[in-house]
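>>> coordinates only, sequence not included:
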């Protein structure tokens, strides 16, 4: 998502780089291109109008006119305005407000197929990571297998699920679940309601009555980012009925143009609180406007990348790997462990887009299939070969290639990669005075010496 918008905006910025100073003519031409890029990204036209007017006013100010780097100042202005329409820098309202008298009740709402049930599971996982006890409620009594789906998610998470297969009263199920949550001292109660159209009067009345019955602390509208402006319009209709407290935008890893994400806060007046970035239960992030603006402009999101690493990689494993790298170098077993650590953080494409400077790269040559090919080659080695690459003569390489469905050139490429990694580690160790213990400060020193 945002790839096309990112490309178009960067084309505008590149043209401005050639200008010595910014003036009415070149800024108006730049804004014309920005306007077209936003409209093509399916951003609400009223939001686009406000955005362009704000950027124009700031870009034609005296401070920008006097700037020796107009393109950089223009990028900063665009970035600041993106942050504003996404929610602003001070985004305290986007955090879930926990009730001082548990449980905190969260009710999910939205269209069928928007990803409510999966988002309920992801939200439960989000709180369980914070050591909160969670009860999921199967409140969808209409969709076939909805209860089964939620119970399956509960088993995967090790999370309790409240359901009543005999009842056809969604309001009663929610009330009974709340009583059960209080009885069992749960911290969080997440109610998965049935998907419904905003024009379905009976079902809308049902969800309103459910809200009145349990008095939720949060009403989260779940919208599918792939539906573009439709998601924004439906969110507004639901909000008019329910007075939602926030929005979850799903399928942000898709190839939609991104207009919903850029419009939904401005149109509904409700904050984006979470985004779904993939199908896995772990692919779910708290929303931060400044981080999203940075991604849209291709500047990466290093804070989110660090947070993913902290969640996915055990500190002890990382320290053990670093110590071995410094002392003996890596072998193919270690390389396999590294790949598994990285895969826990998400798809390679999603990781690359969080790294500043790599967001605009063509990912065609760098995808998760490369991981699979590498794993196949390593799995085709014997344990001795994995631990001692010097054993890999021509005959062994041919056997490994046959066993992994690759060719000898692929095996040689992997061997060269490992050798290069170990060569770099030796250089680093030498520049750090032969130390076997690497830490972040030493890594920074090494990079400065390069």
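Noted; the coordinates are in hand. All values reported here derive from a predicted model rather than from experimental measurement.
>>> C-alpha from now on. contacts and neighbour counts both.
Noted.
>>> show me where the stretch 1-150 of the chain has its strands.
104-110, 134-139 (DSSP state E, counting those that start in this stretch).
>>> hey, which of those is tucked in deepest?
Relative to the other members of the strands of the stretch 1-150 of the chain, strand 134-139 carries the highest mean neighbour count by mean count of other Cα atoms under 10 Å, namely a mean of 27.
>>> thinking again about what came up before, how about the strands of the stretch 1-150 of the chain in TSV, adding distance to residue 222?
Putting the strands of the stretch 1-150 of the chain into TSV (distance: least, Cα to Cα, whole Å) gives the following:
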stretch	distance to residue 222
strand 104-110	5
strand 134-139	15
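>>> and the residue nearest to residue 73 when sequence neighbours are not counted, how far from residue 145?
Across the structure, with Cα to Cα, 6 or more residues apart in numbering as the measure, the residue nearest residue 73 apart from its sequence neighbours is residue 64 (6.6 Å). If you measure residue 64 against residue 145 using Cα to Cα, to the nearest Å, the figure is 58 Å.
>>> try residue 95
31 Å.
>>> same question for residue 169.
Spatial separation of residue 169 from residue 145 under the definition Cα to Cα is 17 Å.
>>> between those two, who's got more neighbours?
Higher neighbour count among residue 169 and residue 145: residue 169, with 14 against 11, using other Cα atoms under 10 Å.
>>> so how far is stretch 180-198 from its chain's centroid?
Its chain's average C-alpha position is 25 Å from that of stretch 180-198, according to Cα atoms, centre = their mean, to the nearest Å.
>>> can you give me the strands in the stretch 251-400 of the chain?
With DSSP E, counting those that start in this stretch applied, the stretch 251-400 of the chain shows strands at 272-276, 284-286, listed in chain order.
>>> redo those as CSV? Include mean neighbour count.
Below are those laid out as CSV (neighbours: other Cα atoms under 10 Å):
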stretch, mean neighbour count
strand 272-276, 25
strand 284-286, 19
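>>> turn the ones you listed into CSV, including distance to residue 77.
Written out in CSV, the entries for the strands of the stretch 251-400 of the chain read as follows (distance: least, Cα to Cα, whole Å):
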stretch, distance to residue 77
strand 272-276, 22
strand 284-286, 25
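>>> any idea which of the ones you listed gets closest to residue 211?
The minimum distance between residue 211 and those falls on strand 272-276, with 19.4 Å, by Cα to Cα.
>>> I'd like to know which elements that closest one is packed against.
Based on contacts counted as 3 or more Cα pairs under 8 Å, 6 or more residues apart in numbering; DSSP states H and E, the elements that strand 272-276 packs against are strand 246-250, strand 284-286.
>>> another one to put next to it:
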């Protein structure tokens, strides 16, 4: 068992460390720790050729990554014979550098740019660089790597201790008849039909050798098919009997089942329990992912979980290659510092950046953004802004130029994605519900309209938002204003039934907190929405969620009908629902929806003049991995924030975006 493992920069900064025992944790914090002794006695004195260092009952091994100035250290009790330590050090170096090389390159470049002493450098950089966030996910990758090597070492020990297996006995030439019968020593299973054929074949052989026949056996009969003699128990008869048997009705008893017995065997989704009129618990479990439920904050409100970018697939692939030994260690090339790394190879000395210097860099940056699903026009504008901020800046060498350009791109993306308006939907709802009223006024519910093209998941994600609102104690009315698509009203009816039966926050079911307002098909959607808001006002509902029919952004009559719904009802929030998969098409959809609403909603009325999209809900976010450029494109076009993203098929698969997570995904290689 290991006692300690750490990754340290040669300047003295500890990037990551872990102690596996309390004793090792105390030792690493003292001046007599084996790691500190290693640095003092071996590394500083230049004794780097040694393979192992021993101190106070501990054995310490290490390895270097010279290009990044990193030291990987492992300490364990020297009495133990840990055969996998060398493999662990090699695999650690490979996996860590592969996963975090862009960050490490920028970190080392910043250290070279500082000309202060080593002591001041360590204190300054340790506080400025947030290693915990930058190396997020490394603990999980390390655990997988360590567990894989430990299991591999355990298997090797078992193989060494296992006695040599004796070869199976060779059957004698006369044992062929006996081999026809299955025995317990033979591997595998034999079905009944095969056993019957073997038995019949064995009997026929015994008859041919003059074996003893039972009385009345051995007579022949004419085969009705061809008139030839055949044995009554031949293989053909067995096959005929098996073929003629056919499918037989299974009877479980002498009497037919009663109605109560049939009801107990009815497991259909519509079946309700006789006791509580709720569906089976298995059905409810399929609707909610407990691990994805909202987090209750200090104010007692449920918050939607953050979407976190994790490159688990890439990490697992690197770990698998490191464990299998198929990953060969090689010197990191300049291009491996990132997608743009190879473009900085010619920056060898200190110089002032010009437009000609940045032209190939910005082109490579644009290609990288487009691979991340950023629209081409927007990628060009982002790169132009980055170029303007870099022209005339003085940089020194490959590493600092790479770090400077990467930081400029990160700042540009962060500026675009930072919301210009509040994304706190709960605050907006509570502010309206708690606003003072005059004696002649009635409390109006907070209304949210969901718009978008066909098939993007408006109704499904509306239901996710509804569940989140129910979690926070609001009474929600869903208005079925999609009066065109067949099954739209029935779909919402199923969602409302499901939501009314779910347990919310341990407070029992949510029956009475959600209701559907529908008037069938072929009606005016604007009128139904107006009636639903009035119904919600009169019956004490807090929020009205308005579902609209999907429509293409170029269909002017349908866009005018949608603008009419907006102008007549003036909803508090208009959310555009778009897909994360469509890339540039999402920009076209969003632009034309926003323009149509602004152009048509103010026609002939001043109530909702100039209303446009207030925010976005991006669906199927879990299908794009790190290609999250649609978020950048959609936010750039409208200047409005992405309020939620949909990440799955249950009511809890709703997430909110943090700018830092999106930037990390876009800049990842």
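Received it, and whenever you're ready, just let me know what you need. Everything numeric in this text was worked out from a predicted model, so none of it was measured.
>>> returning to that earlier point: show me the one of the strands of the stretch 251-400 of the first structure that comes nearest residue 5 of the first structure.
Ranking the strands of the stretch 251-400 of the first structure by their distance to residue 5 of the first structure (criterion: Cα to Cα) puts strand 272-276 first, at 18.7 Å.
>>> can you check which part of the second structure that closest one sits on?
Mapped onto the second structure using TM-score structural alignment, strand 272-276 of the first structure covers residues 642-646.
>>> contacting residues around the matching stretch?
Taking Cα atoms under 8 Å, 6 or more residues apart in numbering as the criterion, the residues outside stretch 642-646 of the second structure that touch it are 423, 461, 615-622, 631, 635, 653-657.
>>> for stretch 540-556 of the second structure, same thing?
Applying Cα under 8 Å, 6+ apart, the external contacts of stretch 540-556 of the second structure come out as 429, 433, 444-455, 458-459, 462, 466, 474-485, 525, 529, 532-533, 536, 558-559, 589, 592-593.
>>> at 6 Å what do you get?
Under the criterion Cα atoms under 6 Å, 6 or more residues apart in numbering, residues 445-454, 474-482, 589, 592-593 lie in contact with stretch 540-556 of the second structure.
>>> the first structure: matching residues for that stretch?
Alignment note (TM-score structural alignment): stretch 540-556 of the second structure is matched to residues 185-201 of the first structure.
>>> show me which residues of that stretch are buried.
Along stretch 185-201 of the first structure, these residues count as buried under the neighbour rule (16 or more other Cα atoms under 10 Å): 186-196, 198.
>>> save those as TSV, and put in secondary structure and distance to residue 379 of the first structure too.
Converted to TSV, those look like this (DSSP: H, G, I helix; E, B strand; the rest coil; distance: Cα to Cα, whole Å):
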residue	secondary structure	distance to residue 379 of the first structure
186	coil	44
187	coil	44
188	strand	43
189	strand	44
190	strand	42
191	strand	44
192	strand	42
193	strand	45
194	coil	45
195	coil	45
196	coil	48
198	coil	52
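>>> contacts only, for the residue most central in space within the first structure.
Per Cα atoms, centre = their mean, the C-alpha nearest to the average position across the first structure is that of residue 277, at 4.2 Å. Residues touching residue 277 of the first structure, when contacts are defined by Cα under 6 Å, 6+ apart, comprise 251-253, 283-284.
>>> repeat the analysis, applying 7 Å as the threshold.
Taking Cα atoms under 7 Å, 6 or more residues apart in numbering, we find residue 277 of the first structure in contact with 250-253, 283-284.
>>> of the residues you listed - the most surrounded one?
Neighbour counts for these (other Cα under 10 Å) peak at residue 250, which has 25 neighbours.
>>> that one matches what in the second structure?
Using TM-score structural alignment, the partner of residue 250 of the first structure in the second structure is residue 619.
>>> in the longest helix anywhere in the first structure, which residues are buried?
Selection of the longest helix in the first structure by residue count, based on DSSP state H, yields helix 408-431. The neighbour-count check on helix 408-431 of the first structure (16+ other Cα under 10 Å) flags 408, 410-411, 414-415, 418-419, 422, 425-426, 428-429 as buried.
>>> just stretch 33-40 of the first structure next, same as before
Buried residues in stretch 33-40 of the first structure, counted by 16+ other Cα under 10 Å: 33-35, 37-39.
>>> quick one: these as TSV, columns for distance to residue 309 of the first structure too.
As requested, the buried residues of stretch 33-40 of the first structure are arranged in TSV below (distance: Cα to Cα, whole Å):
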residue	distance to residue 309 of the first structure
33	37
34	34
35	36
37	33
38	32
39	35
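>>> what's residue 423 of the second structure aligned with over in the first structure?
Matched across to the first structure, residue 423 of the second structure falls on residue 94, judged by TM-score structural alignment.
>>> now the residue in the first structure that residue 660 of the second structure lines up against, nearest residue through space, not along the chain?
In the first structure, the position corresponding to residue 660 of the second structure is occupied by residue 290, as judged by TM-score structural alignment. Once flanking residues are discounted, residue 290 of the first structure sits nearest to residue 83: 5.2 Å by Cα to Cα, 6+ apart.
>>> distance of that neighbour from residue 297 of the first structure?
Plainly put, residue 83 of the first structure is 11 Å away from residue 297 of the first structure if you go by Cα to Cα.
>>> one more: residue 322 of the first structure?
The span separating residue 322 of the first structure from residue 297 of the first structure equals 33 Å under the rule Cα to Cα.
>>> and residue 171 of the first structure, by the same measure?
Residue 171 of the first structure sits 45 Å away from residue 297 of the first structure when distances are taken as Cα to Cα.
>>> and for residue 449 of the first structure?
30 Å.
>>> more neighbours: which of these two?
In this view residue 449 of the first structure and residue 297 are compared by other Cα under 10 Å, and residue 297 has more residues nearby, 22 against 10.
>>> I'd say that one and residue 6 touch.
Yes: in this structure residue 297 of the first structure lies within contact range of residue 6 using Cα atoms under 7 Å: 5.5 Å.
>>> what does residue 53 of the second structure align to in the first structure?
Taking TM-score structural alignment for the superposition, residue 53 of the second structure sits opposite a gap in the first structure.
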